[in-house]
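>>> sequence first, then the predicted structure:
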Amino acid sequence: MKLEQYLQGKYSKTSYKAHGYMIGKYLNYIGGKAETAEYKDILDFIAHLRKHENFSAESLKRYLSEVKVYYNYLLETGQRNGHPCRELYLKDKIDRQIKVDRLYTEETLESYLEKTRRDPDGPLKRRNEVIVSLLVYQALTVGEICHLNTEDINLEKAEIYIRSEHRKKARTLPLRAGQILLFYHYLNEDYPNLTKYLTINPSSGLGPIRLITGRLQQQVTPNALNRIINEKRKPEERLRPVKIRQSVIAHLLRKENDTRIVQAFAGHNRASTTAGYRQNELETLKSAVNTFHPIR
């Protein structure tokens, strides 16, 4: 079995190439002695990434994980007897603190949505506006948007239901007034044409009908959605979906005194996660000094 076949069997179609890329980076570094490498060789690779690639602690741990996958492959296919780094764990502390002072302003988010409204992308125009409105107004993750079904939208009650997903609670959120008409036109005018050639026909009852579909009538993945929302945008105009979500949550905390309200909105399991988005006055002052001080 070749490495690519092994990864295809272990990971999804959309992710196995990313795993292969990281393993490939290790193989390029280690050269011809990959199959016979020892513990010290793996440490040298991590040191190389740390010094020359300036990777974060999270990235270093991810690359080490992929190196372990590679040697699992060699073991399982009988190309090697021992695993050189199975018990190797990095102690680098991952910084999970939200950089509140670097988030998008409310004006930036509104401008982003307005540019999407003006985008002349034919039958996909309303679809793209639906996606960006869910990012800006409901602070959904790309995964949550991709897993929305048409039945999750209740226009009569002006509500949207978000299912539980990866450490996030299920919740029902209100739709903004402008979203109601947008969703109505999308579902009744654009959506039937976008889904008429899907393998799962909306009338077949064979599976959930996703709210978001692609240009070629395929269901959209989170990675594809990341690309969709920044198509035709200049590099300096591109926004990251995760940072949009973080920005919306941080802005809500500035306006709401009760963290629990924002916690329910975001679907966080723990109040401490929500509290991490709160910026106190001292942090605001420090950010302003760092930004506008004449000697920078």
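Nice, thanks for sending it over.
>>> drop to CA atoms for contacts and neighbour counts, all remaining ones
OK.
>>> neighbours around Ile228, how many?
Other residues lying near Ile228 total 16 when counted by other Cα atoms under 10 Å.
>>> over to Gln263?
So Gln263, with other Cα under 10 Å, has 20 neighbours.
>>> helix, strand, or coil at it?
Following DSSP: H, G, I helix; E, B strand; the rest coil, we place Gln263 in the helix state.
>>> likewise Arg62?
helix.
>>> contact partners for it?
By Cα atoms under 8 Å, 6 or more residues apart in numbering, the contact list for Arg62 is empty.
>>> how near is it to Gln138?
From Arg62 across to Gln138, the span is 30 Å (Cα to Cα, to the nearest Å).
>>> try Arg50
37 Å.
>>> those two: who's more crowded?
Neighbours around Arg50 and Gln138, counted as other Cα under 10 Å, are more numerous at Gln138. The numbers are 20 against 15.
>>> spit out the contact partners of the more buried one.
Leu173, Leu175, Phe265.
>>> same question, Ile94
Listed by Cα under 8 Å, 6+ apart, the contact set of Ile94 reads Ser56, Ala57, Glu58.
>>> of all these, which comes closest to Ile42?
Ala57 (15.9 Å; Cα to Cα).
>>> right, and that closest one touches Lys93 too?
Yes - using Cα atoms under 8 Å, Ala57 is in contact with Lys93, at 6.5 Å.
>>> and these two? Which one has more around it.
More crowded of Ala57 and Lys93, by other Cα under 10 Å: Ala57, with 15 against 9.
>>> helices of the stretch 51-200 of the chain, start to end?
Shown for the stretch 51-200 of the chain, the helices assigned by DSSP state H, counting those that start in this stretch span residues 57-76, 106-117, 125-138, 142-146, 177-185, 191-195.
>>> highest mean neighbour count out of these?
Of these, the one with the most neighbours on average (mean count of other Cα atoms under 10 Å) is helix 125-138, at a mean of 21.
>>> report the angle between the axes of that one and helix 177-185?
150 degrees (axes from the mean of the first three to the mean of the last three Cα atoms, to 10 degrees).
>>> for burial, what's the neighbour tally of the closest residue to Phe55 other than its chain neighbours?
Distance criterion Cα to Cα, 6 or more residues apart in numbering; nearest residue to Phe55, sequence neighbours excluded, is Leu49 at 6.2 Å. Number of residues near Leu49 (other Cα under 10 Å) recorded here: 17.
>>> here's the one I want to compare it with:
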Amino acid sequence: MARVKIEAGKFGRVIIRVPYNIELISKIKSLEGREWNAEGKYWTVPISKNMLNLLLRLFKHETVELCPKLQAMADSAVNSEGCVKKADYGERCEKTLEELDNEMKLCGYSPKTRKAYGWQIKEFISYCLDNSLRRVGEGEVRKYLLQMVNERRVSTACVDQAISALKFLFVRILGHPGMILAIPRPRKEHRLPQVFSRQEIIRLFGEIKNIKHRAILFIIYSAGLRVGEAVRLRIEDVDTDRKMIYIRKAKGKKDRYTILSQVALEALRLYLELYRPERWLFPGVQSGRHITERSVQKAFEDARAKAEIKKDVTVHSLRHSFATHLLEGGTDLRYIQELLGHSSSKTTEIYTHVSRKDLGKIQSPLDRINSFDDCEED
């Protein structure tokens, strides 16, 4: 968290002092009328109540120090408009988020969804710091979403999630069911998943020396698991006799079975012999807790760097590779759908676009040309 100093300057300007940070500087550069003072090494912007509120929103995740004059201006702006004081913000935010989380629990939302929606609503409450949520209209929501797109440049998936979270807030908590209906959702990006080649898989796993990390990454790839499913495996979920893995309450609260590879089983037996876990198959550092997703991601990133794999891949790419390699090996798409736990076959069909099963048989017209010897020079 950076320290941002904001103080009143001369000639109707506000002085902003920030440490050298590309993200902070880019935020300041988004302000209209900003100027850089090379001699004093600070930025200035025109002074106004709106500008002050904008600065407080812009640096809401930083430690902001206001001079007494600007602090008084901020307080008067809040009081004169009948808005919520900063001192009340934390209490209001906490109360709303608690009510939101309790409602999501009653609706059976997963902890991951509750966390994501909670974060989205906390960001929106911070944006509406100088207004009551019950007085917020469609125009204000649209401005907030446009700020996400234009200033913060977040992904369409993040904007779509924000709309879902806001819809839940206004419908279930604030009782305004029609307010969100007119707000359009962004068009979804149709991006193909990145997958490993078999040679890259060999190089990647060859760089994993830690037996525990090797076992869990083997299982993720060989069974097509999400990283969240792998870290939450219990010892009894692995059926060594039937060569199956039982996945509890996966995405959509669905249980399923998937396959257990013989190679992964051998790596797992070696791990179990050395570590002897009791409850979780892969326990974490904290007693009674499973290994964190971040620990697995870090182990993957280290192995990818050592293997010099330049593709934009993550741990989840192992799951994509599992499906793609099965499809290329001749496995029916319906079985792949079941192993992955997809509700719709359309979700699984995306792997037909990255598989070389059929595309690899097509010969480029350039490869049909036998010789370039007859080409004339210019």
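Everything's here; your move. Since this is a predicted model, take the numbers as computed values, not measurements.
>>> so after superposing, what's the score?
The TM-score (TM-score structural alignment, normalised by the length of the first structure) is 0.68; 255 aligned residues with a Cα RMSD of 3.8 Å.
>>> show me where the stretch 251-378 of the second structure has its helices.
Under the criterion DSSP H, counting those that start in this stretch, helices of the stretch 251-378 of the second structure are mapped to 262-275, 293-306, 316-328, 333-340, 345-348, 356-359.
>>> against Glu283 of the first structure, how distant is Tyr112 of the first structure?
Using Cα to Cα, we find Tyr112 of the first structure at a distance of 26 Å from Glu283 of the first structure.
>>> can you check Leu60 of the first structure too?
From Leu60 of the first structure to Glu283 of the first structure the distance is 29 Å (Cα to Cα).
>>> for Gly267 of the first structure, what are its contacts?
So Gly267 of the first structure contacts Lys168, Lys169, Ala170, Arg171 (Cα under 8 Å, 6+ apart).
>>> buried subset of these?
Among those, those buried by neighbour count (16 or more other Cα atoms under 10 Å) are Lys168, Lys169, Ala170.
>>> can you redo those as JSON lines with distance to Lys2 of the first structure?
Converted to JSON lines, those look like this (distance: Cα to Cα, whole Å):
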{"residue": "Lys168", "distance to Lys2 of the first structure": "37"}
{"residue": "Lys169", "distance to Lys2 of the first structure": "40"}
{"residue": "Ala170", "distance to Lys2 of the first structure": "41"}
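>>> tell me the contacts of the residue opposite Ile244 of the first structure in the second structure once aligned?
Taking TM-score structural alignment, Ile244 of the first structure has Leu318 as its aligned residue in the second structure. Counting by Cα under 8 Å, 6+ apart, Leu318 of the second structure touches Val195, Phe196, Ile220, Tyr221, Gly224.
>>> please apply the same query to Ile247 of the second structure.
Glu229, Leu233, Asp237, Asp255, Arg256, Tyr257, Thr258.
>>> adding distance to Thr44 of the second structure, write the residues you listed out as TSV.
Below are the contacts of Ile247 of the second structure laid out as TSV (distance: Cα to Cα, whole Å):
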residue	distance to Thr44 of the second structure
Glu229	50
Leu233	54
Asp237	60
Asp255	57
Arg256	59
Tyr257	60
Thr258	60
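>>> which of the residues you listed are conserved in the first structure?
Retained contacts for the contacts of Ile247 of the second structure in the first structure, judged by both residues aligned by TM-score structural alignment, their matches' Cα atoms under 8 Å, are Glu229, Leu233, Asp237, Arg256, Tyr257, Thr258.
>>> OK, contacts around the last one?
If a contact means Cα under 8 Å, 6+ apart, then Thr258 of the second structure has Ala223, Gly224, Met244, Ile245, Tyr246, Ile247, Leu339, Leu340 as its contacts.
>>> with the third one instead?
When contacts are counted by Cα under 8 Å, 6+ apart, Asp237 of the second structure is found next to Ile245, Tyr246, Ile247.
>>> now Thr156 of the second structure, nearest residue through space, not along the chain?
Closest to Thr156 of the second structure by Cα to Cα, 6+ apart is Pro186, at 6.1 Å.
>>> hang on, the earlier thing: okay if I get the contacts of Asp237 of the second structure as JSON lines plus distance to Lys143 of the second structure?
JSON lines is the format used below for these (distance: Cα to Cα, whole Å):
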{"residue": "Ile245", "distance to Lys143 of the second structure": "47"}
{"residue": "Tyr246", "distance to Lys143 of the second structure": "46"}
{"residue": "Ile247", "distance to Lys143 of the second structure": "42"}
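>>> so which of those hold up in the first structure?
These retained in the first structure, by both residues aligned by TM-score structural alignment, their matches' Cα under 8 Å: Ile245, Tyr246, Ile247.
>>> what's the counterpart of the second one in the first structure?
The one in question is Tyr246 of the second structure. Match for Tyr246 of the second structure (TM-score structural alignment): Tyr161.
>>> okay, now that match: neighbour count?
Tyr161 of the first structure, neighbours per other Cα under 10 Å, totals 16.
>>> how about the strands in the second structure?
3-8, 13-17, 35-37, 42-46, 63-66, 238-239, 244-250, 254-259 (DSSP state E).
>>> between those, which one is nearest to Thr331 of the second structure?
Per Cα to Cα, nearest to Thr331 of the second structure of the strands of the second structure: strand 254-259, 13.0 Å.
>>> could you check how far stretch 172-191 of the first structure is from the centre of its chain?
Centroid displacement of stretch 172-191 of the first structure relative to its chain, using Cα atoms, centre = their mean, to the nearest Å, is 23 Å.
>>> how long is it from one end to the other?
Across stretch 172-191 of the first structure, first to last residue, Cα to Cα, it's 23 Å.
>>> same deal with stretch 118-127 of the first structure?
Note: stretch 118-127 of the first structure ends 13 Å apart using Cα to Cα.
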